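K.L.:
Curious how this folds, go ahead:
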Amino acid sequence: MPKLSFLDLVPVTDRGTIAQSLAHAADLARHAEALGFHRYWVAEHHGMAGIASAATAVVLAHIGHATSTIRIGAGGIMLPNHAPMVIAEQFGTLEALFPGRIDLGLGRAPGSDGIVARALRRNLASDERQFPQDVVELQAFLAGDDRLGIRAVPGEGTKVPLWILGSSLFGAQLAAALGLPYAFASHFAPDALDEALDLYRRQFKPSEQLAEPYSAAAFNVFAADTREEAELIATSQQQAFVALRTGNPGRMKPPVAGYKDSLPPNARAILDHVLQCSAIGTVDDVAAGIDAFARRTGVDEVIVASSVYDHDARKHSLALTAQAAQVSARVG
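P.N.:
Next up, the predicted model:
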């Protein structure tokens, strides 16, 4: 059975506040730690009213202080938005605060639209085409490479583990070439999942950080005591996805009974396709889903994604997911 980690987008509900979302993130991280989850991921997004994790390193510090053993990491930092030295300093600081617990996943998407990208960078001279060079430069800062002629303090010598994140073959090729672990965003972009993982494993070159390929893939889970309840709590994320795809993102909305059936056939088909890497139901349903996903992908780690409107329902879903993983391990 692969390790289980959790991806938290730190959702903001239509009736909630940023402060409440951040408090919930800390509480959920403590809960995940107690349940035995291996890693807790937070992702960088910008300009989105329904996501409170834009200042990713700050959120990770908040989560780090709320926990004691679980690994915490960026899943990920969108490196084109930042100077590599700044990220080395931020994550070097996190490593000093929480030694041996920090992971740094890197993506090349902006995590925003063009307007937000300009606001972040002031200009677009730094773009995603420079991503491979930026990753290598970041590695050099974290290693304390004298050839840079400048030091990242904190940061140098920490060798914070880097990951490459992606939803296409590009990230798989880069992770393989650099000998880094690779995580695939199959929770919303599943099309290239199998091909990317195969390419990564075939082309992998050992590195100082990693001797053998290590892969992870994201999987949506909505668990409850009954299938009907699980299907209901899943509708908040479904609404959020439809809102994003139609150019109208906002804060997370309450569950709506029968939401999916209320959509036109083309919208339902899009939702089914994009969210095909998902399990919705009871412990047994989720155990079967995780087991099938693990067997299909052969990943070392399944990244559970689960944005639920009600915080207590989300915690319960996470607890049932941990139970489901145990069931899957026994059956396997």
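K.L.:
from here on, contacts and neighbour counts on C-alpha atoms
P.N.:
Noted.
K.L.:
tell me the strands in the stretch 1-150 of the chain, going along the chain?
P.N.:
With strands called from DSSP state E, counting those that start in this stretch, the stretch 1-150 of the chain shows them at 3-8, 39-42, 71-78, 102-107.
K.L.:
got the contact list for the last one?
P.N.:
If I follow you right, that is strand 102-107. Residues from elsewhere that reach strand 102-107 (CA atoms under 8 Å, 6 or more residues apart in numbering): 71-79, 91, 94-95, 135, 160-166.
K.L.:
To check against the first, give me the structure of this:
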Amino acid sequence: MSFPIVRHRRLRQSAAIRGMVRETVLTVDDFIQPIFVAHGSGIKNEISSMPGVYHFSLDTLEEEVKEIVDLGIPAVLLFGIPETKDSVGSSAFDEEGIVQQATRKIKALYPDLLVVADTCLCEFTDHGHCGMVHTFERDGHVCGDVLNDESLDLLVRTAVSQAKAGADIIAPSNMMDGFVQAIRAGLDEAGFSHIPIMSYSVKYASAFYGPFREAADSAPQFGDRKTYQMDPANVREALREAESDVLEGADMLMVKPALAFMDVLRLLRDQFDLPLVAYNVSGEYSMVKAASERGWINERAIVTEMLLGMKRAGADIIITYFAKDAARWLREGK
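P.N.:
A predicted model of the protein is given here:
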């Protein structure tokens, strides 16, 4: 049958009908709120390229975490800004590192709030890369090769130190080959076989990370990350990356960024049955904020549509700097 017997608009006639047949629903349980923590005291400094996102010191962190808990957001993702950096990122696996201290503080204040620890070295290395680097000069310029296998031990040490501090989930974001297998073995050996790994399985060498590099002070000092992060032109490669992580023991898979890679989210959703995470990254956040500040868009409507799109594409969990805003909007909508 077809028109006029079939009339699709019948199911769009009222808000009540539209709500009844709605296929995709956002809830506060979908969200993880990223937090940037720095050494010092009295620090609550807004990140210039990310309006509404701040660096917090440990003493100002409590107010932020309380707000997150009060909004019902179930998890935070911790990024740390160290006092000192070196070639191997030793602050990343220091028991008194900023992420470790923040984790202990958050778990003492709110034991039920999930702490997801970003497990990478780029914020902690003086060269800004996600692993150990062999540097050399070429035509008067400093160059370097990121050393894959030599970096794995440092990543394992970082993950174990984060678990010891109380992290509920380890989220390795480095894109070294074999990182999930190495971290899984290291966690198990250290007595943390119960700690899940949320793997940054498909992480593209994306232009959408620009504001984050200001926030985390993690821009590479030479070269770029294209030898270890994925080419944005590739999609079949995403399947290979994700399959490796599944075989190595990942408990959750992530696609980063999300907005320009909805097809990749759908591909992984169709191929794997592990929980799927979308990272709504800094550039996606900042573009919306900038357009909203100029009055060009309706921020709430745009963000809601973006997040719904990520869930519709297959995401079970969304890491987003809009988590607090979205939680408020959902509460207002009830």
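K.L.:
What residues sit buried inside stretch 59-76 of the first structure?
P.N.:
For stretch 59-76 of the first structure, a neighbour-count test (16 or more other CA atoms under 10 Å) marks 59-61, 63-64, 67, 70-76 as buried.
K.L.:
Stretch 18-32 of the first structure too?
P.N.:
So for stretch 18-32 of the first structure, counting by 16+ other CA under 10 Å, buried means 18, 21-32.
K.L.:
Give me the subset of those residues that lies in helices.
P.N.:
Residues of the buried residues of stretch 18-32 of the first structure located in helices (DSSP state H): 18, 21-32.
K.L.:
how about those in JSON lines, adding distance to Glu44 of the first structure?
P.N.:
As requested, those are arranged in JSON lines below (distance: CA to CA, whole Å):
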{"residue": "Ile18", "distance to Glu44 of the first structure": "15"}
{"residue": "Ser21", "distance to Glu44 of the first structure": "15"}
{"residue": "Leu22", "distance to Glu44 of the first structure": "14"}
{"residue": "Ala23", "distance to Glu44 of the first structure": "18"}
{"residue": "His24", "distance to Glu44 of the first structure": "17"}
{"residue": "Ala25", "distance to Glu44 of the first structure": "14"}
{"residue": "Ala26", "distance to Glu44 of the first structure": "17"}
{"residue": "Asp27", "distance to Glu44 of the first structure": "20"}
{"residue": "Leu28", "distance to Glu44 of the first structure": "18"}
{"residue": "Ala29", "distance to Glu44 of the first structure": "17"}
{"residue": "Arg30", "distance to Glu44 of the first structure": "21"}
{"residue": "His31", "distance to Glu44 of the first structure": "22"}
{"residue": "Ala32", "distance to Glu44 of the first structure": "20"}
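K.L.:
Quick check: closest non-adjacent residue to the residue in the second structure that Asp300 of the first structure lines up against.
P.N.:
Using TM-score structural alignment, the equivalent of Asp300 of the first structure in the second structure is Asp316. Distances taken as CA to CA, 6 or more residues apart in numbering place Leu276 nearest to Asp316 of the second structure, at 5.3 Å, with adjacent residues excluded.
K.L.:
Count residues in the vicinity of the one you found, would you?
P.N.:
23 (other CA atoms under 10 Å).
K.L.:
Nearest to Leu197 of the first structure among the buried residues of stretch 18-32 of the first structure?
P.N.:
Among the buried residues of stretch 18-32 of the first structure, Ala32 lies closest to Leu197 of the first structure (CA to CA), at 26.6 Å.
K.L.:
Nearest residue to the equivalent of that closest one over in the second structure in space, ignoring adjacent ones along the chain?
P.N.:
Taking TM-score structural alignment, Ala32 of the first structure has Ile68 as its aligned residue in the second structure. Nearest residue to Ile68 of the second structure, sequence neighbours excluded (CA to CA, 6+ apart): Lys324, at 6.7 Å.
K.L.:
which ones are touching the one you found?
P.N.:
Gln33, Ile68, Leu71, Ile73.
K.L.:
Can you name every helix or strand that the helix ranked longest in the second structure contacts?
P.N.:
Scanning the second structure for the helix with the most residues, using DSSP H, yields helix 148-165. The contact analysis (3 or more CA pairs under 8 Å, 6 or more residues apart in numbering; DSSP states H and E) places helix 148-165 of the second structure against helix 98-109, strand 114-119, strand 132-138, strand 169-172, helix 179-189.
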